[in-house]
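Peer 1: Pasting the sequence and the predicted model now:
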Amino acid sequence: MTDQAAVEKLKGKFSSSVLEVKEYRGEVTLTVRAEDILAICAFCKNDLGFNMLADLCGVDLLAMGGAGPRFQVVYNIYNMKAKQRLRLKAPVAEADPRIDSVCSVWGAANWPERECWDLMGISFNNHPDLRRILMTDDWVGHPLRKDYPLQGPDRESYQGREV
């Protein structure tokens, strides 16, 4: 199956959920509604053969100045048989940064979802073990957010080294 065929099948099945399709340098990215991410990912795996979640990460668009949602969750998936990649992006609102977990589709989503929650503050509904993975349990905030203090919580700002 070609990239275009996969996109057409996704658009046919989830016509109201596919918000945008972009191709750049041979890579296809679909922006989809966050509410439908679990169904879309299950379709990609079961019907389109994307049997591997290669990566999952969060993106903070605060500095982009757009009017859209502040966050995105990005899924890089791979069809090992066809040697085909596909990128899915799901916008997530700042007011309630949450999206459904895809651990039931790809077990490999467990730790990347935990990392995304720990560092970006995006919560994953129905995640089997959503807790900090990199920061200590008593850490305040999510350090990869663009509005997070550079020196960390409750610290004086860096003044330079005294020689």
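Peer 2: Good, I have the coordinates.

Peer 1: use CA for all of it now, contacts and neighbours both
Peer 2: Fine.

Peer 1: nearest spatial neighbour of the residue nearest to the spatial centre of the chain, skipping sequence neighbours?
Peer 2: Closest residue to the average C-alpha location of the chain: Val73 at 2.0 Å, with CA atoms, centre = their mean. Nearest-residue entry for Val73: Gly58, 4.5 Å, with adjacent residues in sequence omitted and distances by CA to CA, 6 or more residues apart in numbering.

Peer 1: Not counting its own residues, what contacts the helix or strand hosting the one you found?
Peer 2: Here Gly58 is covered by strand 52-60, with elements defined by DSSP states H and E. For strand 52-60, contacts defined as CA atoms under 8 Å, 6 or more residues apart in numbering pick out 45, 70-80, 106, 108-109, 112-113, 116, 120, 122, 145-146.

Peer 1: A further structure is provided below for comparison with the first:
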Amino acid sequence: MLTNEEVAKDLIRKFGEEVYDFDEPFGLLTLSTSREKLIPILQHLKDHAVYQINFLTDICAVHYPDDPNPAREFCVVYHLHSLVNNFRVRIKVFLAEADLHLPTAITLYASANWMERETYDFFGIIFDGHPNLIRILNMEDMDYFPMRKEYPLEDPTREDKIDALFGR
């Protein structure tokens, strides 16, 4: 049976300081890496004779507009699963708004096609090498990315809401 510690030590041995921020929330091995090492790490986990992490469960993103480090404003998250070993791993890649590019993972996982399109559609993350990076759920003529936290949560012009009724 695979352990988080075993896989983490192997990744550190192979990739050194290119893998960092190891954590185990709810028992899920979580780590961060750079965009340059993302594909080599995914390839290593997939091709490893023991790990066989052969299923891409999900790709999603998170926008942290208030992060004091602009290089960590966006985070793209990859959830992977070894169906053979019933082992899961989460890999995070942080990006700055000025450079929202990642290499596509389609060469390793065909299912990345639609997941990358969805992440592009909602966050504007550009997956270099993707064969058809267009919107998948929103209208093509939208000029913004709806999951970015760029707009106030409430409409300041509303007149039908009295703050006192909401405990403010």
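Peer 2: All right, it came through fine. Here the structure is a predicted model, which is why all the values come from computation and not from measurement.

Peer 1: what's the counterpart of the residue nearest to Val73 of the first structure in the second structure?
Peer 2: When the second structure is aligned by TM-score structural alignment, the residue opposite Gly58 of the first structure is Ala61.

Peer 1: Tally up the residues packed near its match, please.
Peer 2: 23 (other CA atoms under 10 Å).

Peer 1: now the helices for the second structure?
Peer 2: In chain order, the second structure shows helices spanning 4-15, 35-47, 112-123, with DSSP state H as the criterion.

Peer 1: Show me the one of these that comes nearest Asp160 of the second structure.
Peer 2: The closest approach between Asp160 of the second structure and any of these, judged by CA to CA, belongs to helix 112-123 at 30.3 Å.

Peer 1: residue range for that closest one in the first structure?
Peer 2: Residues 109-120 of the first structure are the counterpart of helix 112-123 of the second structure, counting by TM-score structural alignment.

Peer 1: Quick one: residues in contact with that stretch.
Peer 2: 53, 55-60, 101-103, 122-124, 127-135, 142-145.

Peer 1: Now distance to Asp67 of the second structure too, for the helices of the second structure, in JSON lines please.
Peer 2: Below are these laid out as JSON lines (distance: least, CA to CA, whole Å):
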{"stretch": "helix 4-15", "distance to Asp67 of the second structure": "27"}
{"stretch": "helix 35-47", "distance to Asp67 of the second structure": "19"}
{"stretch": "helix 112-123", "distance to Asp67 of the second structure": "16"}
